[in-house]
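Asks: Sharing a sequence plus its predicted fold:
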Amino acid sequence: MSKGGTAVLNEQGAARTKRGYFGPYGGRFVPEGIAVLLEELEKAFDEAVADPTFRKELDEVLVEFVGRPSPVTECRNLSRACGGGRLFLKREDLNHTGAHKINNALGQGLLAKRMGKKRLIAETGAGMHGTASATAAALLGMECVVYMGAVDVARQAPNVGRMRALGATVVPVSFGQATLKEAVDGALAAWMEDPEAFYLLGSAVGPSPYPEIVRFFQSVIGSEARTQMLQREGRLPDEVVACVGGGSNAIGIFSGFLADPQVAITGVEPAGKGLHLGLGAHAATLVAGSPGVVHGFNTYVLADDAGEPAPVYSIAPGLDYPGVGPEHAYLKDTGRVQYVAVTDEEAITAFGRLCREEGIIPAIESSHALAYALKRLPSMEKEQILLVNLSGRGDKDLDTLLPLLGL
């Protein structure tokens, strides 16, 4: 099945060839000091997920605090306007804090508490993971420091305000492109200086065991969506779609359908200003990148001529990362998931249409998945179902998008 050997499904349904790897992707390419912390984390995670008490506490907080299960909504107006298939949305925008990020933040927060940690370190791009981390810290009585690119601090001011209101310290990172990659760099450096803290990584990236941990806590999206479609429609969707930056919301919903070969799965990356413009104009890692190492793991990377992570761009701050989760790299190689890219312009148009035709304001990240869906629906049969993971709400993006929409 993979370039790295015969893959098997682990307890959480993730295909991997050996611990920490999905085919040849993943691994732990880090300094010894970080390797020791990761080994400690892996042991604590394994013990926690095997403990019924931990899983009960997690399930309770997801229901009583987050508001799970998030609903599935049929978009009848857009479906009718597009012709062809039926469009459904998995409404992660309706979670407490407004995105899928809270699922993982609370899960890792509970794990940190179990490990006796008192301080959380996190990175954020769009600010939703930072907000979720600050929320988890407040609920669990912990300190929280969030590293955020200075560019994103400026363009995601509402979320910066929310993080500060929740008691977190926001540290702007101003080197490099001052976006998500640099925020991860800053958070990793801070963790190395304070190994007693807990690094709450927000996406399905990074050295092992983080991709597995994030997948586990986000898999609630896919398991819910699968049950909801069977209960509502008596069958599974024909295609499942999600936007892909690092890949946490996507692997969360994909996990519920990977074992169903009749369900097509599509990940949508940011083509930004256009793939034809080359490096620095987009962040379509799987569509335009090649295998390499970034932030301590092997995956597809957008790299320059020297093999270093290249500048990337997207109007969506949660998607402008030069790498991608290793399981997505594996799923691309095996062909189980197709990965495509849509431009800023297409995502902005989709954002406006969902607002005005369905009364739902989506995050600009989620609007990338929606843009693909609006192009795909007309080619589908009338009763075919396309399910999009609406990963977050878009109030954070209004200052950026309203002028572009002429409003």
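Replies: Perfect, thanks for sending it.
Asks: CA atoms for contacts and neighbours, from now on please.
Replies: Will do.
Asks: and the nearest residue to F254 once chain neighbours are set aside, how many neighbours?
Replies: If the residues on either side of it in the chain are set aside, F254 comes closest to G222, at 6.1 Å by Cα to Cα, 6 or more residues apart in numbering. Using other Cα atoms under 10 Å, G222 is surrounded by 23 other residues.
Asks: Name the helix or strand for G222, please.
Replies: Using DSSP states H and E, G222 sits in helix 210-233.
Asks: Mind listing what's buried along that helix?
Replies: By neighbour count on 16 or more other Cα atoms under 10 Å, the buried set for helix 210-233 is 210-226, 228-229.
Asks: With stretch 101-108 instead?
Replies: Quick answer for stretch 101-108 (16+ other Cα under 10 Å): K101, I102, N103, N104, A105, L106, G107, Q108.
Asks: what does stretch 139-149 give?
Replies: Buried, per 16+ other Cα under 10 Å, within stretch 139-149: M142, E143, C144, V145, V146, Y147, M148, G149.
Asks: for the helix or strand following the helix holding G222, packing partners?
Replies: Going down the chain from helix 210-233, the next helix or strand is strand 239-243, by DSSP H and E. Judged by 3 or more Cα pairs under 8 Å, 6 or more residues apart in numbering; DSSP states H and E, the packing partners of strand 239-243 are helix 248-254, strand 264-272, helix 364-376, strand 385-390.
Asks: Could you say which of those is packed most deeply?
Replies: helix 248-254 (a mean of 29; mean count of other Cα atoms under 10 Å).
Asks: Quick one: list the elements packing against that helix.
Replies: Using 3+ Cα pairs under 8 Å, 6+ apart: helix 248-254 touches helix 210-233, strand 239-243, strand 385-390.
Asks: swap the cut-off to 10 Å and go again
Replies: Under the contact criterion of 3 or more Cα pairs under 10 Å, 6 or more residues apart in numbering; DSSP states H and E, helix 248-254 touches helix 101-114, helix 210-233, strand 239-243, strand 264-272, helix 326-334, strand 385-390.
Asks: can you list the ones you listed in CSV and add distance to F254?
Replies: What follows is those, written out as CSV (distance: least, Cα to Cα, whole Å):
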stretch, distance to F254
helix 101-114, 15
helix 210-233, 6
strand 239-243, 7
strand 264-272, 7
helix 326-334, 10
strand 385-390, 9
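Asks: Of all the ones you listed, which one is nearest R164?
Replies: Nearest of the helices and strands packed on helix 248-254 to R164, taken as Cα to Cα: helix 101-114 at 16.6 Å.
Asks: got the angle for that closest one vs helix 210-233?
Replies: 130 degrees (axes from the mean of the first three to the mean of the last three Cα atoms, to 10 degrees).
Asks: got another, please set it beside the one above:
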Amino acid sequence: MNAKTATVLIVLILAGVAVYILWPRDCSFSARKRSLGIDLEVGLDKVKSVKGKIGISDDQVRDFDTFMKDLALKYDMACTDHKNKRMNDAEYSCRRKNMDDMLDKLQLFLTKLNAAVSLPDPSVQKEVILRALSDLEEVEKKGYASGCTSAMNVSPRTLAFNDHVSEHSVQISNSGNNQIIFSVADVPRGFVPQPSSGNIVVGQTVSVAVFRTSEPITNIPPLTFRLVNNFMDEVPVEIQFDQENTSLYDDLATKVQSLSSQQNRPPTVGDALKIVDESLPKSGAWMSIKNADSMRYFLAAGVLSRAGSASEAHQALDTATAKNPELEKQPATLILRGVVLNREGKPDEALQHFSKANTLVVGSKTEKDTRAITSLLSGAVAQKQGQADASVWLGKKEVQDAAKNNPKVVDFAATEVKVKNLNQAIQKASAQAATPH
């Protein structure tokens, strides 16, 4: 090899090294899963194919599908944020490591699943696969920011709704170097946040108040919601409640009726506000939140509806949404308005509001609970009107499950819609759904 040839080779080698170092690597999820040989769609199909023999529930299959989509989305978001300098090297490296560890566990799970699929009897691998699936679920609960520096601090992490308390607050502080945009996600049925989203500048602390709504609380513990931000921080907050709090609106409605009867007149919005104020903390973070007064009227509307005062409930709800138009984007508001409209003799409008409430929760973890209550209320309205499609609503799986697992949901619908024999109608719808046509 002469000197000229050697020089050319050295230049080419150095150029190759420079390209390797300087050329931006593909940090996308699709590139990473290709390198590991992971096919998510095939993996989901295989989970479905063996779920009955291994004992994987439908909810676990849905959660697995959601988990894979969520991992892919967050992987790509972290990649994009890092490329665009919205996430520093240290935080990205930490999050990327956590997500790569999750991918390794996912690959292990799919390997075990492949082994089970190839067996004549997949159930022999049941314990191994369920343990691997449990490992995935445990890692997911910790979040991909686990062990990484977080800019969002949340306190407290547990809210206890006891006795007749109708509100508790959490404080969110920004200890990072950038403004964060937060949102409240997956709030369980029976609760509504205010505000549901917002901006927090560096060094600032804001409050988010969580209020009890008039719908029955879902009875599948633990109840949690998530505080998330644009840097993919995710902080879970647990909700605890006692038996007395589950009957909060019944008790407040009784107090309103007692107050008005002492003066020999129907309940008024003013009466409801007085009773609601007694259930709210006399001081505290909730009083400083934006549109705090609107929530007094929102709670009053729920109390008046439960007390049977439809026109006053309508008035209170109109005042609440006029003061805070964002409330119209909450499923709880649409459900309450639907109940009130039905009380006022407008069943078709009520059904429209129940349907709209469903559209707001599509794809969320609260979709099932919301659909259960709106389908039940829709069926109750149709049942009261003597419509044949009542059994279609009441025969839905989510309604049947809710009626079986939480009888208070049926009591709520029967009381608010003022329909008799709702339990019998639900049982009849179940029998019809089970009968092949």
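Replies: Great, that's in hand. Quick caveat, the model's predicted, so the values are computed rather than measured.
Asks: Would you give the TM-score for this superposition?
Replies: In this superposition the chains share a TM-score of 0.26, using TM-score structural alignment, normalised by the length of structure 1; 181 aligned residues with a Cα RMSD of 7.2 Å.
Asks: where do the strands sit along structure 2?
Replies: Counting by DSSP state E, residue ranges of the strands within structure 2 are 152-155, 158-161, 167-174, 180-185, 191-194, 197-200, 205-212, 223-229, 234-241.
Asks: So which bits of the fourth one are buried?
Replies: By that I understand strand 180-185 of structure 2. Those would be I180, F182, S183, V184, A185, for strand 180-185 of structure 2 by 16+ other Cα under 10 Å.
Asks: Skip the chain neighbours and tell me the closest residue to the second one.
Replies: If I follow you right, that is F182 of structure 2. F182 of structure 2 sits nearest to N229 (Cα to Cα, 6+ apart), 4.2 Å away.
Asks: Verify the stated contact: K408 of structure 2 with L376.
Replies: No. With contact defined as Cα atoms under 10 Å, K408 of structure 2 does not count as touching L376 (11.9 Å).
Asks: and the two? which has more neighbours close in?
Replies: L376 (30 against 19).
Asks: Contact partners for that one?
Replies: Residues near L376 of structure 2 by Cα atoms under 10 Å, 6 or more residues apart in numbering: 354, 370, 382, 390, 393-396, 398-400, 402-403, 409-410, 412-414, 422, 426.
Asks: burial of the closest residue to E74 of structure 1 other than its chain neighbours, as a residue count?
Replies: In this structure, E74 of structure 1 finds its nearest non-sequential neighbour in F88, 4.3 Å apart by Cα to Cα, 6+ apart. With neighbours defined by other Cα under 10 Å, the count for F88 of structure 1 comes to 23.
Asks: can you tell me which residues contact F88 of structure 1?
Replies: With Cα under 10 Å, 6+ apart, F88 of structure 1 has these contacts: 72-76, 78-79, 229, 237, 240, 373, 385-390.
Asks: Three-state assignment for C355 of structure 1, please.
Replies: helix (DSSP: H, G, I helix; E, B strand; the rest coil).
Asks: From R215 of structure 1, how far off is it?
Replies: Per Cα to Cα, to the nearest Å, C355 of structure 1 is found 30 Å from R215 of structure 1.
Asks: What residues sit buried inside the helix or strand encompassing A138 of structure 1?
Replies: Here A138 of structure 1 sits within helix 128-140, counting by DSSP H and E. Within helix 128-140 of structure 1, the residues that count as buried by 16+ other Cα under 10 Å are M128, H129, G130, T131, A132, S133, A134, T135, A136, A137.
Asks: Could you name the helices and strands sitting against that helix?
Replies: For helix 128-140 of structure 1, the packing partners by 3+ Cα pairs under 10 Å, 6+ apart come out as helix 101-114, strand 119-124, strand 143-149, helix 157-165, strand 169-173.
Asks: Quick check: which of those is nearest to E40 of structure 1?
Replies: Judged by Cα to Cα, the one of those that comes nearest to E40 of structure 1 is helix 101-114, at 11.3 Å.
Asks: elements contacting the closest one?
Replies: Against helix 101-114 of structure 1 (3+ Cα pairs under 10 Å, 6+ apart) you get helix 32-49, helix 52-61, strand 119-124, helix 128-140, strand 198-199, helix 210-233, helix 248-254.
Asks: Output these as CSV; include the columns distance to L331 of structure 1.
Replies: Formatted as CSV, these follow (distance: least, Cα to Cα, whole Å):
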stretch, distance to L331 of structure 1
helix 32-49, 23
helix 52-61, 28
strand 119-124, 25
helix 128-140, 24
strand 198-199, 27
helix 210-233, 14
helix 248-254, 10
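Asks: Could you point out which of these sits nearest H368 of structure 1?
Replies: helix 248-254 (12.1 Å).
Asks: for V340 of structure 2, what are its contacts?
Replies: V340 of structure 2 touches 301-302, 304-306, 308-314, 317, 334, 346-347, 350, 416-417, counting by Cα under 10 Å, 6+ apart.
Asks: and if we set it to 8 Å?
Replies: By Cα atoms under 8 Å, 6 or more residues apart in numbering, the contact list for V340 of structure 2 reads S305, A310, S311, A313, H314, A350.
Asks: likewise L87 of structure 1?
Replies: Here L87 of structure 1 is in contact with E74, C75, R76, L78, S79, A373, L377, I385, L386, L387, V388 (criterion: Cα under 8 Å, 6+ apart).
Asks: buried residues in stretch 347-358 of structure 1?
Replies: Applying 16+ other Cα under 10 Å to stretch 347-358 of structure 1 flags A347, I348, T349, A350, F351, G352, R353, L354 as buried.
Asks: With secondary structure as extra columns, can I get those residues in CSV?
Replies: Output for the buried residues of stretch 347-358 of structure 1, formatted as CSV (three-state DSSP):
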residue, secondary structure
A347, helix
I348, helix
T349, helix
A350, helix
F351, helix
G352, helix
R353, helix
L354, helix
